[in-house]
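J.: Can you look at this prediction? I've put the sequence above it.
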Amino acid sequence: MNYKISHYIFLAGLFLGVIFYTLAASIGEGNEGLGRILSYLSIGTLLLGLLQYVLYYRCPHCKKPLISSKGRIPVACPHCKKEL
């Protein structure tokens, strides 16, 4: 999988997880079963997005992770310094 696609899937997982959690918080007051299902769905979405990010967001040259604290897609690999 391309590292850029992995980054965007991670962002989509975060976005969907927040949406599901917001729905769980607002709907869960009146309907506990649906709120619980949406809570589990939000946690699962967040964890799956994070898992694929850790597995696939890697340099295509040296295969080391590209995860940085800045949160953007780097121009060059921080490990091998090759341009992505």
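T.: Alright, I've got the coordinates.
J.: Please count neighbours and contacts with C-alpha atoms only from this point.
T.: Fine.
J.: now the residue lying farthest from the centre of the chain: how far from residue 38?
T.: Centroid-distance maximum for the chain: residue 30 at 29.5 Å, with Cα atoms, centre = their mean. Going from residue 30 to residue 38 by Cα to Cα, to the nearest Å gives 13 Å.
J.: OK, contacts around residue 18?
T.: Each residue near residue 18 by Cα atoms under 8 Å, 6 or more residues apart in numbering is listed here: residue 42.
J.: Spatially central residue in the protein, please.
T.: Closest-to-mean residue, the chain, Cα atoms, centre = their mean: residue 10 / 2.6 Å.
J.: For residue 82, see how far away it is.
T.: According to Cα to Cα, residue 10 and residue 82 sit 23 Å apart.
J.: got another, please set it beside the one above:
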Amino acid sequence: MKLQLARLIKNICYAAGCASAVLSLALKSAPQTAQRWLLFGGIALLVLGFLVSVTFYRCPHCHRVLPANRGKMDDCPYCKLPLRDTK
């Protein structure tokens, strides 16, 4: 999987998971089963984002896991080689 695609999937999973979990807490008038589904779905999305991050969001040169809390990076913070393909 390409690094940019892994980053996009990771960020979407994190954002959707957080939104789902917060929405489950905000919908107090909804049935309790709906709240549980939203909460567990949010937790599942957060776990999926973490797994994508640990498995695929790695430097293509040194294969170390890239930090998830940094913005868009041009170079690996560990080996200092460029993260983009030089084709």
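T.: Structure received. Keep in mind the model is a prediction, meaning the values are calculated, not measured.
J.: Find residues that contact each of residue 30 and residue 38 of the first structure.
T.: By Cα under 8 Å, 6+ apart, no residue touches both residue 30 of the first structure and residue 38.
J.: So which residues of the first structure form helices?
T.: In the first structure, the segments counted as helices under DSSP state H are 3-27, 32-56.
J.: could you redo the ones you listed as a markdown table and give each row distance to residue 71 of the first structure?
T.: Formatted as a markdown table, the helices of the first structure follow (distance: least, Cα to Cα, whole Å):
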| stretch | distance to residue 71 of the first structure |
| --- | --- |
| helix 3-27 | 10 |
| helix 32-56 | 12 |
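J.: Out of these, flag the one nearest residue 77 of the first structure.
T.: For the helices of the first structure, proximity to residue 77 of the first structure was assessed by Cα to Cα; helix 3-27 is nearest, at 11.4 Å.
J.: What range does the closest one cover in the second structure?
T.: Under TM-score structural alignment, the counterpart of helix 3-27 of the first structure in the second structure spans residues 3-27.
J.: So what's the gap between that stretch and the chain middle?
T.: Averaged C-alpha coordinates place stretch 3-27 of the second structure at 7 Å from its chain's average position (Cα atoms, centre = their mean, to the nearest Å).
J.: next one: stretch 21-28 of the second structure
T.: Relative to its parent chain, stretch 21-28 of the second structure has a centroid offset of 21 Å by Cα atoms, centre = their mean.
J.: residues in contact with the closest residue to residue 48 of the second structure other than its chain neighbours?
T.: What sits nearest to residue 48 of the second structure in space, not counting adjacent residues and going by Cα to Cα, 6 or more residues apart in numbering, is residue 13, at 6.8 Å. Neighbouring residues of residue 13 of the second structure by Cα under 8 Å, 6+ apart: 45, 46, 48, 49.
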